[in-house]
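Enquirer: This is a predicted model, with the sequence first.
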Amino acid sequence: MSNNNNNSNQPAVPQAKAGLNKFKMEAAQEVGVNLKEGYNGDLTSREAGSVGGQMVKKMVEAYERNL
């Protein structure tokens, strides 16, 4: 990959960070995961995966609506 930044947790567009955090919080609420601002290392793998999965599901749905 040609990206010089080795930290994959950084958004490609840094200005999008607030929007991504809001999106993540909405997805967590939809799947019933109690996500808090900042550190969430106490989540189980299942909880964290369900939040990520919900985010992907919503992104795919948005993409399909815009086809």
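Expert: Yep, it's here.
Enquirer: use CA for all of it now, contacts and neighbours both
Expert: Fine.
Enquirer: V31 contacts G52, correct?
Expert: No: using C-alpha atoms under 8 Å, V31 makes no contact with G52, being 10.2 Å away.
Enquirer: List the buried residues of the biggest helix by length in the chain.
Expert: Looking across the chain with DSSP state H, the single longest helix is helix 45-65. Neighbour counts over helix 45-65 (16 or more other C-alpha atoms under 10 Å) mark 47-48, 50-51, 54-55 as buried.
Enquirer: and here's the other structure:
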Amino acid sequence: MSRNNHVVPEASSGLDKMKFEVAREVGVDLKDGYNGDILSRDAGRIGGNMVKKMIEAYERSLANNK
């Protein structure tokens, strides 16, 4: 179980889906459950790309609300 607390708990499943999608895009083999065997570099690539996608989505929403 994750130790991270989500600000919006309802977003948890969407964030998990995004995590697996990004992992596939960067070539990291994530599996359900324990993933402590992946390199920290790979975990960072997944997290960094997730943040990048979230920022892009937010910027798009700002541009659409002009």
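Expert: Received it, and whenever you're ready, just let me know what you need. The structure presented is a predicted model; accordingly, all values stated were derived computationally and were not measured.
Enquirer: Checking P11 of structure 1 next. Helix, strand or coil?
Expert: P11 of structure 1 falls in the coil class when you classify it by DSSP: H, G, I helix; E, B strand; the rest coil.
Enquirer: Any figure for the gap between it and R46 of structure 1?
Expert: P11 of structure 1 sits 23 Å away from R46 of structure 1, going by C-alpha to C-alpha, to the nearest Å.
Enquirer: picking up where we left off before, what's the longest helix of structure 1 aligned against in structure 2?
Expert: Residues 40-60 of structure 2 are where helix 45-65 of structure 1 lands when matched by TM-score structural alignment.
Enquirer: residues in structure 2 aligned with stretch 21-31 of structure 1?
Expert: Here stretch 21-31 of structure 1 aligns to structure 2 at residues 16-26, judged by TM-score structural alignment.
Enquirer: Average offset of the matching stretch relative to structure 1?
Expert: With mean C-alpha distance after the TM-score superposition for structure 1, stretch 16-26 of structure 2 departs from structure 1 by a mean of 0.7 Å once superposed.
Enquirer: and for that stretch, what are the contacting residues?
Expert: Contact partners of stretch 16-26 of structure 2, identified using C-alpha atoms under 8 Å, 6 or more residues apart in numbering, comprise 29-30, 45-47, 49-50.
Enquirer: closest to R60 of structure 2 among those?
Expert: Using C-alpha to C-alpha, M50 comes nearest to R60 of structure 2 of the contacts of stretch 16-26 of structure 2, at 15.4 Å.
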